[in-house]
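Novice: quick one, structure for this:
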Amino acid sequence: MSYPRRVAAGVVAALGALAIGIVVPAPAIAEPSTPASYPTASSATRLQGYFFDTCTAPSLSALAAWRGRSPYTGVNIYFGGRNRGCAQPNLTPSWVQSAAAAGWSLVPTYFGDQPFCMSGSKPYRYAASGAAARGAADGNDAVAKARALGLRAGSALYADVEHYDRAAAGCTPAVRTYVSEWTRALHRAGFLAGVYVHQESGLRDLAYGYNWTSYARPDAVWMARWDNVATVTNWPTASNSLWAEWQRSKQYRGDHNETWGGVTMNIDSDVIKGPVATVAKNYRVTSTSTLNVRSGPSSAYPIIGTLAPNATVSVVCQSRGQVVGTTSVWDRITSGGFVTDRYVSTPSTTGFSAGLPICSYPGQLNISTPVNTRSGPGTAYAANGTVQGGGLAYVACQKAGTKVGTTSVWNQLVDGRWLSDYYVANASNTTYSAPVPRCP
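Specialist: Sure, this is the predicted structure:
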């Protein structure tokens, strides 16, 4: 097959001591934890499990044959880049919508320009002097192509970085610069920046410079090591403390055929605990009267629109809010507003629905050491875990609490834990950050 292959290895030192709410000087909101600017109708989506990658996006009939029969719940798509080697006759907005509606998670990969020192024959390459411009250009193009396919802001887009000669003069700084500008371009548009890297070059170099302030740090890494060990921990090139918060994927088996439901495909096998694409899903308004669209997940927020009975509504994600009938769930729709899930035909009438993400707006921790999470929005609440330094905090909502550093804002994460916003790179380290809703 003509699509990229990777193998993996290397060592990185462990990170430092635990931060326990001690006030420290105001952290920077630039590199390495460059904040993303999320638009209103956005959300991150996470996947834990198995996916497969193949050069050409499979037909919907092939996906239907594999769904529920194979161990895979996700599929990679090569959605752009000048070095993309395969035609994509199936990859259309309709295909994306149908694949997502059928329950498939999508892992979008962009096969853009490669470093001048790349090992291989791909024709489009950047020189060291052009790495910054190329990284920004590829990032901007990836965002445009992702949007054209219906991938929402908050999606993770993965840049393919092929194996390269680290001994070549200027090679490693060029790659770091490309990845940094790719990351910055995606963050400006509200997307998460992932990279698909070789264990002996890209992963090694990015891990070594994980906390460097010279470069923006990507949000997620996807590496290959064909050892048939499906794990996202204990990698030889990156300590478990790096990209530790739902930020990892591994290609653990290379080219091989698998047959499920009578359909054979040549694939690589992958395991993931990390961010994927966000795709809005269509449902129906079930109320018998006009359904109000509000600016937040409660009837206390202003009405910003309405939906007619039986109208189609495209749901991006779900958020906790005011109780209406049997549910406290509210749906964030593609206009950016919220409607109560009580009157939407999602699978559940009492809680979050399978197949829809909990609304989240991730920000990297802007310090290098782990930070305690709490059972409530304040330092007086019991510690109940940590978020690793530099890791992603998947923020669901914000609420006022104990002042830490320059802010009294606390973030509730999608798993219910609380983290001071002071340690999270987002739009502000003094007040609330749009479009994150207030916690009920």
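Novice: going forward, measure contacts and count neighbours with C-alpha atoms only.
Specialist: Fine.
Novice: mind checking the end-to-end distance for stretch 40-51?
Specialist: End-to-end distance for stretch 40-51: 29 Å, by CA to CA, to the nearest Å.
Novice: ok, stretch 81-100 next?
Specialist: Across stretch 81-100, first to last residue, CA to CA, it's 23 Å.
Novice: what do you get for stretch 72-84?
Specialist: 24 Å.
Novice: what lies in contact with it?
Specialist: Contact with stretch 72-84 is made by 3, 49-57, 66-67, 91, 103-113, 122-124, 138, 141-142, 145-146, as judged by CA atoms under 8 Å, 6 or more residues apart in numbering.
Novice: same thing but 7 Å
Specialist: Under the contact criterion CA atoms under 7 Å, 6 or more residues apart in numbering, stretch 72-84 has outside partners 50-54, 57, 104-113, 122, 124, 142, 145.
Novice: can you say which of these are buried?
Specialist: 50-54, 57, 104-113, 122, 142, 145 (16 or more other CA atoms under 10 Å).
Novice: where along the stretch 201-350 of the chain do the strands fall?
Specialist: For the stretch 201-350 of the chain, the strands defined by DSSP state E, counting those that start in this stretch occupy 220-224, 248-260, 263-276, 281-284, 291-294, 303-307, 312-324, 327-333, 338-340.
Novice: can you tell me which of those is nearest to Pro173?
Specialist: The closest of the strands of the stretch 201-350 of the chain to Pro173 is strand 220-224. By CA to CA, the value is 18.1 Å.
Novice: which ones among the buried ones among the contacts of stretch 72-84 map onto strands?
Specialist: Among the buried ones among the contacts of stretch 72-84, DSSP state E puts Tyr50, Phe51, Phe52, Asp53, Ser105, Leu106, Val107, Pro108, Thr109, Tyr110 in strands.
Novice: my guess is Phe51 contacts Val271. True?
Specialist: Yes. Counting by CA atoms under 7 Å, Phe51 touches Val271, with 6.2 Å between them.
Novice: which member of the ones in strands among the buried ones among the contacts of stretch 72-84 is positioned nearest Val329?
Specialist: Nearest member of these to Val329, counting by CA to CA, is Ser105, at 22.2 Å.
Novice: the closest one and Gly68: what is the separation?
Specialist: Distance of Ser105 to Gly68, computed by CA to CA: 13 Å.
Novice: and what of Asn234?
Specialist: Taken as CA to CA, the span from Asn234 to Gly68 is 29 Å.
Novice: who has more neighbours out of the two?
Specialist: For Asn234 versus Gly68, neighbours defined as other CA atoms under 10 Å are more numerous around Gly68 (13 against 10).
Novice: any idea how far Cys55 is from that one?
Specialist: 22 Å.
Novice: same thing with Val313?
Specialist: 33 Å.
Novice: now do the strands in the stretch 51-200 of the chain.
Specialist: According to DSSP E, counting those that start in this stretch, the strands that the stretch 51-200 of the chain contains are 74-80, 105-110, 114-115, 125-126, 156-161, 192-197.
Novice: one more, please, to line up against the first structure:
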Amino acid sequence: MTTALAALAIGIMAPTPAQADPATPAAYPSASSATRISGSFFDTCTAPSLTALAAWRGRSPYTGVNIYFGGRNRGCAQPNLTAPWVRSATAAGWSLVPTYFGDQPFCVFGSKPYRYAASGAAARGAADGADAVAKARSLGLLPGSALYADVEHYDRAAAGCTTAVRTYVSEWTRALHRAGFLAGIYAHQDSGVRDLAASYLSTTLARPDAIWMARWDNVATTTNWPTAGNTLWAEWQRAKQYRGDHLETWGGVTMNVDSDIIRGPVATVLRPYRVTSSGVLNVRSGPSSAYPVIGTLAPGSVVSLICQARGQTVGTTSVWDRISNGGFVSDRYVSTPSSTTFSAPLQRCSSPGQVTISTPVNTRSGPGTSYAVSGSLQGGALAWVACQKAGTLVGSTRVWNQLVDGRWMSDYYVSNASNTTYSSPVPRCP
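Specialist: Next comes the predicted model:
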């Protein structure tokens, strides 16, 4: 089937290339998953103490906190920011928004000391991306996590400035994708957001997966932005810093913070539970007893979970847990809060891929073009893929993706590992 006919079959017209780069998105390793949230978070220069977080938890409006985890322009010491702190903060219910304050463009406003010239933008973006991955891993942030590069406000009128920023962001994105991470950008509404929105459909630059806009207008919204229309970064891919430095006091603890709202990706971390089976628990390569056994867990042992997937029904549940080695165990034998369904704060396992055409793609109620239309995804948006199943032939593949919200779309229009067959580590749908 030609591309045009395939497009007509799923209800879209005249597709044009929108895939930013052949390497996008990441080739996810088995022990990975994306995590997305919708809610409020705060950012502050130094990662707060666990005592401060405990005072704010449940009293403040925030459920997430930013962490400045690296970069040569990072201005604050981070005595609290360690792997044990990450584990404790997330165990206490905090989502983490990792921010890397790397080199800035030569045309940046302000006095940040480390800057790249236009000629060095590509090398600097790649170097910062590689360093960010290494530092994220050292803190226990897993592949599938979103890492945000801080791009401060800059002078767009300076010759070569916009090109330098776009180049840096593209190479940052590629470096993260090669390692299995999602690439986010923090930027001012009138410089970085404006310029990245204008190059959104570029076929030579790698498109970042998420955008975090700075606009201090006290309007907490991830839509109707003045410099990035709602069709860009449209599918759980946005955050906004809507209020700058100010003091807030909750639970008797005062911090100087910025206020933010997010509907997008954050850090993925391991969460510890216990094996509740009476005998040895088999670890399988997929969410079903039909998959090969790749290991075992002893009764009562601690098991670290990444995410949860739908699979074979065992006892009262069809939920399976992906563990730290990438394998799966039935949730029936793990001490998660629910014995029948998914358990917060664990996320549904997902491997997002960008929609590779510029026009919206219809989603369906099942894996085929004969199923009812159940919505659409904008061109270039992220398809949050939970599992894959055979369905109607579209283009070069019969593979269809079930998204984490239950909708289906043809894999032909999602830029994951394969355009013809199933893509590891995405499991098969039951």
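Novice: tm score of chain vs chain?
Specialist: The pair, once superposed, lands on a TM-score of 0.96 when counted by TM-score structural alignment, normalised by the length of the second structure; 424 aligned residues with a CA RMSD of 1.6 Å.
Novice: that older thread, can I get the strands of the stretch 51-200 of the first structure in a markdown table with distance to Ala280 of the first structure?
Specialist: Shown next, in a markdown table, are the strands of the stretch 51-200 of the first structure (distance: least, CA to CA, whole Å):
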| stretch | distance to Ala280 of the first structure |
| --- | --- |
| strand 74-80 | 16 |
| strand 105-110 | 12 |
| strand 114-115 | 32 |
| strand 125-126 | 35 |
| strand 156-161 | 15 |
| strand 192-197 | 17 |
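Novice: relative to Ile29 of the first structure, which of those strands is closest?
Specialist: strand 192-197 (16.0 Å).
Novice: find me the equivalent region of that closest one in the second structure.
Specialist: Counterpart in the second structure of strand 192-197 of the first structure, with TM-score structural alignment as the criterion, is residues 182-187.
Novice: now the matching stretch on the first structure. Mean distance?
Specialist: For stretch 182-187 of the second structure, the mean distance to aligned residues of the first structure following superposition is 0.2 Å (mean CA distance after the TM-score superposition for the first structure).
Novice: need the residues that contact that stretch.
Specialist: Contacts of stretch 182-187 of the second structure (CA under 7 Å, 6+ apart): 144-153, 173, 176, 193, 208-214.
Novice: measure stretch 321-336 of the second structure end to end?
Specialist: 10 Å.
Novice: equivalent range in the first structure for that stretch?
Specialist: Counting by TM-score structural alignment, stretch 321-336 of the second structure corresponds to 331-346 in the first structure.
Novice: and what of stretch 67-81 of the second structure?
Specialist: Stretch 67-81 of the second structure maps onto residues 77-91 of the first structure, going by TM-score structural alignment.
Novice: counterpart of Cys359 of the first structure over in the second structure?
Specialist: Checking TM-score structural alignment: Cys359 of the first structure goes with Cys349.
Novice: what's the burial count for that match?
Specialist: Cys349 of the second structure - counted by other CA under 10 Å - has 26 other residues nearby.
Novice: pull the contacting residues for it.
Specialist: Contacts of Cys349 of the second structure (CA under 7 Å, 6+ apart): Ser33, Ala34, Cys307, Gln308, Ala309, Ala386.
Novice: what do you get for Thr373 of the first structure?
Specialist: By CA under 7 Å, 6+ apart, the residues touching Thr373 of the first structure are Ala383, Asn384, Gly385, Thr386, Val387, Arg417, Trp418, Leu419.
Novice: quick check: Ser155 of the first structure vs Pro357 of the first structure, distance?
Specialist: 11 Å.
Novice: which residues do the two both contact?
Specialist: Contacts common to Ser155 of the first structure and Pro357, judged by CA under 7 Å, 6+ apart, are Thr45.
Novice: give me the nearest residue to the one residue sitting closest to the centre of the second structure, chain neighbours excluded.
Specialist: In the second structure, the centroid-proximal residue (CA atoms, centre = their mean) is Pro265; its distance is 3.5 Å. Spatial nearest neighbour of Pro265 of the second structure, chain neighbours left out: Arg36 (4.1 Å); criterion: CA to CA, 6 or more residues apart in numbering.
Novice: can you pull out the helices in the stretch 51-200 of the second structure?
Specialist: Counting by DSSP state H, counting those that start in this stretch, the stretch 51-200 of the second structure has helices at residues 83-91, 121-138, 161-178, 192-198.
Novice: tell me which residues of the second one are tucked away?
Specialist: For helix 121-138 of the second structure, burial by neighbour count (16+ other CA under 10 Å) applies to 121-122, 124-133, 135-136.
Novice: neighbours of the alignment partner in the second structure of Ser241 of the first structure, just the number please.
Specialist: Aligned by TM-score structural alignment, Ser241 of the first structure pairs with Thr231 of the second structure. Thr231 of the second structure has 16 neighbouring residues, counting by other CA under 10 Å.
Novice: leaving aside the residues next to it on the chain, what's closest to Thr231 of the second structure?
Specialist: Closest to Thr231 of the second structure by CA to CA, 6+ apart is Gln378, at 6.1 Å.
Novice: just to check, that neighbour is in contact with Val361?
Specialist: Yes. Using CA under 7 Å, Gln378 of the second structure makes contact with Val361 at a distance of 6.5 Å.
Novice: OK, contacts around the residue nearest to Val344 of the first structure when sequence neighbours are not counted?
Specialist: Spatial nearest neighbour of Val344 of the first structure, excluding adjacent residues (CA to CA, 6+ apart): Val285 at 4.7 Å. Contacts for Val285 of the first structure (CA under 7 Å, 6+ apart) come out as Pro309, Asn310, Ala311, Thr312, Val313, Tyr343, Val344, Ser345.
Novice: now with 10 Å, please.
Specialist: By CA atoms under 10 Å, 6 or more residues apart in numbering, the residues touching Val285 of the first structure are 291, 307-313, 339, 341-346.
Novice: what does Ser314 of the first structure give?
Specialist: Ser314 of the first structure neighbours (CA under 10 Å, 6+ apart): Val279, Ala280, Lys281, Asn282, Tyr283, Arg284, Asp331, Arg332, Ile333, Thr334, Ser335.
Novice: aligned counterpart of the first one in the second structure, please.
Specialist: The alignment partner of Val279 of the first structure in the second structure, by TM-score structural alignment, is Val269.
Novice: was I right about its match contacting Ser33?
Specialist: Yes. Contact criterion CA atoms under 10 Å: Val269 of the second structure and Ser33 qualify, at 9.2 Å.
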